[in-house]
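Trainee: Could you look at this predicted model? Sequence included:
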Amino acid sequence: MLSAALKAAVQTVSRPFRAVLLKSLGLTVLLLILGWIGLQALADRMLVLPNETATWIAHLVAGLGTAFGLLFLVTPVTAIVAGFFLDDVAEIVERTHYPADAPGQPVPLVKGLFLSLRFAALVLSLNLLLLALLFIPGVNLIAWLGVNGYLLGREYFSLAAMRFRDEDGATALRRRHRGEVFAAGLLVATLAIVPFANLLTPLFATAFFVHLHKSIAAEDAKLLGTEGRTPRLGA
């Protein structure tokens, strides 16, 4: 897993990734700005107080709360962005590191975006529920990392695996290696809470899980005695 993470980190800032990196950063920043504007507009509509000073203080507190609220938008936003650039990133990784292997088949754009939007809605809902733990220091961070680590691992691994197998096959493979996938998801979730570095999350996580899927698929083939066979979509 660490080898896959190091390869992904190096590739994220490499020349072949440059065009995808700029597009990914641009879309991530745009979606976060739109999210911030939406949260701010909602706060402005709700904070109508009779006293001007109280209104000013309330808006100041709301502004700080909105900035904090962006933390809860980072994970679903990265899922949406990954849906756009998954195949571009995966093709570069496969061509660079696994030229002898059969290339994966692109996930249809509509299906990929549908899965990413569905995942984003799930993540946003669960993170809103986690707000109940906001004032319990330590517990809130552990709960946030645990939930998002599981969800990110599941989402990114499934997207990478579905280039080589159908959705049921990807799910079965993920479940057989759930511990490793969860640990990888925790790593991505940790990156998602680091300011500025979290803007690279969609690109890094996609490359990371492409490498991880390759490693897990090879390990799984040895365990099942199917080493040397090329996985097929729908099989």
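Mentor: In hand now; what should we look at?
Trainee: use CA for all of it now, contacts and neighbours both
Mentor: OK.
Trainee: and the one helix or strand Ala43 maps to, which residues are buried?
Mentor: Using DSSP states H and E, Ala43 falls within helix 18-46. Residues of helix 18-46 classed as buried: 20-21, 24-25, 27-28, 31-32, 35-36, 39-40, 43 (neighbour count, 16 or more other CA atoms under 10 Å).
Trainee: now swap in stretch 117-137 and tell me
Mentor: Buried residues in stretch 117-137 (16+ other CA under 10 Å): 117, 119-120, 123-124, 127, 130.
Trainee: For my notes, please list those residues in a markdown table and give distance to Trp56 and secondary structure for each entry.
Mentor: Output for the buried residues of stretch 117-137, formatted as a markdown table (distance: CA to CA, whole Å; DSSP: H, G, I helix; E, B strand; the rest coil):
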| residue | distance to Trp56 | secondary structure |
| --- | --- | --- |
| Leu117 | 36 | helix |
| Phe119 | 37 | helix |
| Ala120 | 33 | helix |
| Val123 | 32 | helix |
| Leu124 | 29 | helix |
| Asn127 | 28 | helix |
| Leu130 | 28 | helix |
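Trainee: show me where the protein has helices.
Mentor: 2-12, 18-46, 52-97, 109-129, 139-161, 167-176, 178-192, 201-224 (DSSP state H).
Trainee: let's bring in a second one:
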Amino acid sequence: MFNIEVDVFPFFKTLASLPKAKLLGLLFFCAFVAVFIAIAFALGLGWLTDMLAYWDTAWLNTLSGWVTGLLGGVVAWFMLPTLVVLIAGVFQETVISRVEKIYYPDRQRTSPPQLWPDIVHDIRFTLRAILLNLLIVPFYFFGIGFFLSVALNSYLLGREFFESAAGYHLGKKQAQAFGREFRGPIYLGGLVITLATLVPGVNMITPVLAVVWMTHLYHFLCTREK
């Protein structure tokens, strides 16, 4: 019998890893990128609306721009789960390497971490995730869109982050096969990550938290398999 809080649900271990593995600098980087994306999306949508929709009355133009910008910010906020992988992909190997150096020194990979090693894959995943999230938008009108979004992104993010952590050692194909043996804990991790992206403030540092969480989960599941 294993300890679900510490092993399958490494909440406190993940938080403790941030200062121990010297990841606080990356947390600030994540926060900056997340805020930049949300602001850029809102401003871009407002600019596009100004270009396409023009009213004869000045105050209507101003109101339209503000409403569109506000809606754009809200949409960007709820679409943030689909962007987490793209943000995390830039430095995920650095995070994994630092965590393993502190917690799993005997299991470290010999080759040094790379900067954004799977950029093409991360972009494809993000585009696919955005498309899938857009497909469930109509369900928001029936009151179940939020729950479908959480369920969908829990699966997508859990699988993607776990395969990144496992793939750091095993490679993508073997990581996928390994992950299929532990769908429950991986989905649970994905659920935590998804919910974290919806919490103001926490969502800005979720990319780092997600990588750390799945790194701990991967190493625990390796011991379980043995």
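Mentor: Structure received. No experiment lies behind these values; they were computed from the predicted model shown.
Trainee: export the helices of structure 1 to CSV and tack on distance to Pro103 of structure 1?
Mentor: Putting the helices of structure 1 into CSV (distance: least, CA to CA, whole Å) gives the following:
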stretch, distance to Pro103 of structure 1
helix 2-12, 18
helix 18-46, 19
helix 52-97, 7
helix 109-129, 17
helix 139-161, 12
helix 167-176, 16
helix 178-192, 22
helix 201-224, 11
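Trainee: In space, what's closest to Gln11 of structure 1 - neighbours in sequence excluded?
Mentor: Phe17 (6.8 Å; CA to CA, 6 or more residues apart in numbering).
Trainee: who's in contact with the aligned partner of the one you found in structure 2?
Mentor: In structure 2, Phe17 of structure 1 lines up with Leu23, judged by TM-score structural alignment. Leu23 of structure 2 makes contacts with 17, 95, 98, 208, as judged by CA atoms under 8 Å, 6 or more residues apart in numbering.
Trainee: Please list which of those residues are preserved in structure 1.
Mentor: Comparing the contacts of Leu23 of structure 2 with structure 1 on both residues aligned by TM-score structural alignment, their matches' CA atoms under 8 Å, the contacts found in both are 17, 95, 98.
Trainee: Go through those residues and say which is closest to Val199 of structure 2.
Mentor: Within these, proximity to Val199 of structure 2 (CA to CA) peaks at Ser17, which comes in at 20.4 Å.
Trainee: neighbours around Pro16 of structure 1, how many?
Mentor: 14 (other CA atoms under 10 Å).
Trainee: farthest residue from the center of structure 2?
Mentor: Asp56 (42.6 Å; CA atoms, centre = their mean).
Trainee: Surely Asn203 of structure 2 touches Thr197?
Mentor: Yes - under the criterion of CA atoms under 8 Å, Asn203 of structure 2 makes contact with Thr197 at 3.9 Å.
Trainee: intersection of neighbour lists for those two?
Mentor: With CA under 8 Å, 6+ apart, Asn203 of structure 2 and Thr197 have common neighbours Leu80.
Trainee: sorry, back to before: and the gap between the residue nearest to Gln11 of structure 1 and Lys23 of structure 1?
Mentor: 10 Å (CA to CA, to the nearest Å).
Trainee: wait, what's in contact with the equivalent of Asp50 of structure 2 over in structure 1?
Mentor: Matched by TM-score structural alignment, Asp50 of structure 2 corresponds to Asp44 in structure 1. Shown in contact with Asp44 of structure 1 (CA under 8 Å, 6+ apart): His59.
Trainee: From Ala4 of structure 1, how far out is Asp44 of structure 1?
Mentor: 45 Å.
Trainee: same question, Leu129 of structure 1
Mentor: Leu129 of structure 1 is 32 Å from Ala4 of structure 1, by CA to CA.
Trainee: Gly169 of structure 1 now?
Mentor: 22 Å.
Trainee: Over to Gly69 of structure 1?
Mentor: 31 Å.
Trainee: and the residue lying closest to Ala184 of structure 1 once chain neighbours are set aside, how many neighbours?
Mentor: Nearest-residue entry for Ala184 of structure 1: Gly153, 6.1 Å, with adjacent residues in sequence omitted and distances by CA to CA, 6+ apart. Neighbours of Gly153 of structure 1 under the rule other CA under 10 Å: 25.
Trainee: Report the separation between the residue opposite Gly153 of structure 1 in structure 2 once aligned and Pro112 of structure 2.
Mentor: The alignment partner of Gly153 of structure 1 in structure 2, by TM-score structural alignment, is Gly158. With distances taken as CA to CA, Gly158 of structure 2 is found 25 Å from Pro112 of structure 2.
Trainee: just Thr223 of structure 2 next, same as before
Mentor: Thr223 of structure 2 is 24 Å from Pro112 of structure 2, by CA to CA.
Trainee: try Ile144 of structure 2
Mentor: From Ile144 of structure 2 over to Pro112 of structure 2 the distance is 45 Å, taken as CA to CA.
Trainee: Please apply the same query to Ala177 of structure 2.
Mentor: Taking CA to CA, one finds Ala177 of structure 2 at 24 Å from Pro112 of structure 2.
Trainee: can you check Val67 of structure 2 too?
Mentor: The value you get for Val67 of structure 2 to Pro112 of structure 2, if CA to CA is used, is 48 Å.
Trainee: Show me the residue sitting in the middle of structure 2 in space.
Mentor: Val84 (2.9 Å).
Trainee: Might one say that that one is in contact with Ile205?
Mentor: No - using CA under 8 Å, Val84 of structure 2 is not in contact with Ile205; the gap is 9.3 Å.
Trainee: ok now do the counterpart of Ala217 of structure 1 in structure 2, which residues does it touch?
Mentor: Per TM-score structural alignment, the equivalent position to Ala217 of structure 1 in structure 2 is Cys222. For Cys222 of structure 2, no residue meets the contact criterion (CA under 8 Å, 6+ apart).
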